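Q: kindly return the folded structure for what I paste below:
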Amino acid sequence: MSPNSKRSPRSDATRSMARLLSAARELIAESGPEVALDEIARRAGVGNATLYRHFPTRADLLVAVYGDEIAELCRSGTEPADSGPPLDALFTWLGKFVVHVATKRPLALAATEGPSDRRTPLFEEWHTSITAAADVLVERARPALRPDITTTDVLALATGVALAADADGEHAHRLVGLLRTGLVSGSAGVDQSSWSSGE
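A: The predicted structure follows:
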């Protein structure tokens, strides 16, 4: 009996789902959320029946893809605290958040098209996850921040930056650098040159 013959149906299903999500992320990045589902199945190397078994509707697939994007963004904020000063860690993550909002907004809206009773809980779930990740970073950086700054303030300002930024990442990084000068206490940890250059 070959090793492959011992694979359980559940493990095969897990691998198929992972391939579908990976293919969907790639194609959505290339062509947008309206990419044909048949094309996603082809790139994943599975049949259409397998795709629809895992994701009965386009919205189900888009929700799964965007949920993965949110999870990845939140995980990136939980990297080891000793990877750098807490203030730098916060603004590095905010740079990723700004790029996420600026580039993934069409996917988020496409994933939640339809009745509000579907959209509202999804957005609340994603917002809760992002807020929790940001809160950890804000609290670690708290000694260097203005004392009146809250996580809600930080995310609201960063979202505004994302919506105001040009499509290129350089402009977004410059705006995040300017945001940093307004959030820190005094001149603590401000190196405008590094943030305006997108480093």
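
Q: drop to CA atoms for contacts and neighbour counts, all remaining ones
A: Fine.

Q: quick one: contacts of stretch 44-56?
A: 16-17, 19-20, 22-23, 38, 41, 61 (C-alpha atoms under 8 Å, 6 or more residues apart in numbering).

Q: quick one more, to check against the first:
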Amino acid sequence: MAEDDPQQDEHGAGRRLRADARRNEDAVLEAARVVFAEHGVDAPVREIALRAGVGMGTLYRRFPTRADLVAAVFRREVDACAAEAQALAAAHPPLAALVRWLRRYSGFIGTKRGLSAALHSGDPAFDTLPDYFRERFTPALAGLLETAVAARQIRAGVDPYDLLRAIGNLSVATESGGADHTGRMIDLIVDGLRFGADG
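A: As a prediction, this is how the structure comes out:
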């Protein structure tokens, strides 16, 4: 019988450790997303660890400070929202995909309770987040706008970042009015985009 290969065992154990670490990280980020949405970014870290099913040591090894955790949750949520633009474009007509994504984006902004204050706190962990936000969302929205323009469903010449800022400001300003109010305002903005379209 062949002897066990120690190197193979070591590599297998390493892969298992990396997979376990990834699962723990995903669990922490998902728990933090839920807790931050419910209680804001100042919610107790212990509650996040409890919901994630990990010890405090595991959480702090990956995210030494609250700011590190908040930044990681933000990036994860930005990635998910940006990626949805392509999925919606594949599943819906151009204008419908655009409207659905704008609603998704407004929901993202509206649920980031306390994040604006954190971003302006001066903590270096947040320094790269505004650029990350813009670099991920601007091309996602640009693709939806270009497709809708090509289909003659909206007018050309709309700056994606201007629209991101408009929806973002709207979502923050009308947070107390709820998603229904924000949705109606998005419909008004989309009506403006349709004005002057060739179709």
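
Q: what is the equivalent residue in structure 1 for Arg61 of structure 2?
A: Correspondence of Arg61 of structure 2 to structure 1, assessed by TM-score structural alignment: Arg53.

Q: once aligned to structure 2, how far is the helix or strand harbouring that match on average?
A: Assessed by DSSP states H and E, Arg53 of structure 1 sits inside helix 48-54. Here the mean offset of helix 48-54 of structure 1 against structure 2 after fitting is 0.7 Å, by mean C-alpha distance after the TM-score superposition for structure 1.

Q: pull out the buried positions in that helix.
A: For helix 48-54 of structure 1, burial by neighbour count (16 or more other C-alpha atoms under 10 Å) applies to Leu51.

Q: how far is it from where the chain is centred?
A: 25 Å (C-alpha atoms, centre = their mean, to the nearest Å).

Q: then stretch 92-112 of structure 1?
A: 6 Å.

Q: stretch 25-44 of structure 2 too?
A: With C-alpha atoms, centre = their mean, you get 13 Å for stretch 25-44 of structure 2.

Q: got it, and stretch 79-96 of structure 2?
A: How far stretch 79-96 of structure 2 lies from its chain's middle: 14 Å, per C-alpha atoms, centre = their mean.

Q: how about that stretch, which residues are buried there?
A: For stretch 79-96 of structure 2, using 16+ other C-alpha under 10 Å, the buried residues are 81-82, 84-86, 88-89, 94-96.

Q: tell me the contacts of Val63 of structure 1?
A: By C-alpha under 8 Å, 6+ apart, the residues touching Val63 of structure 1 are 108, 111-112.

Q: can you tell me what it aligns to in structure 2?
A: Correspondence of Val63 of structure 1 to structure 2, assessed by TM-score structural alignment: Ala71.

Q: do Ser8 of structure 1 as well
A: The alignment partner of Ser8 of structure 1 in structure 2, by TM-score structural alignment, is Arg16.

Q: got it, and Ala133 of structure 1?
A: Match for Ala133 of structure 1 (TM-score structural alignment): Ala140.

Q: which strand or helix spans that match?
A: Assigned by DSSP H and E, Ala140 of structure 2 belongs to helix 129-150.

Q: after that helix, next one along is what?
A: The helix or strand immediately downstream of helix 129-150 of structure 2 is helix 160-173, counting by DSSP H and E.

Q: could you check the angle that following helix makes with helix 129-150?
A: Orientation note: helix 160-173 of structure 2 sits at an angle of 110 degrees relative to helix 129-150 (axes from the mean of the first three to the mean of the last three C-alpha atoms, to 10 degrees).

Q: list of residues touching helix 160-173 of structure 2?
A: Contacts of helix 160-173 of structure 2 (C-alpha under 8 Å, 6+ apart): 102, 106-107, 109-110, 134, 137-139, 141-142, 145, 182, 185-186.
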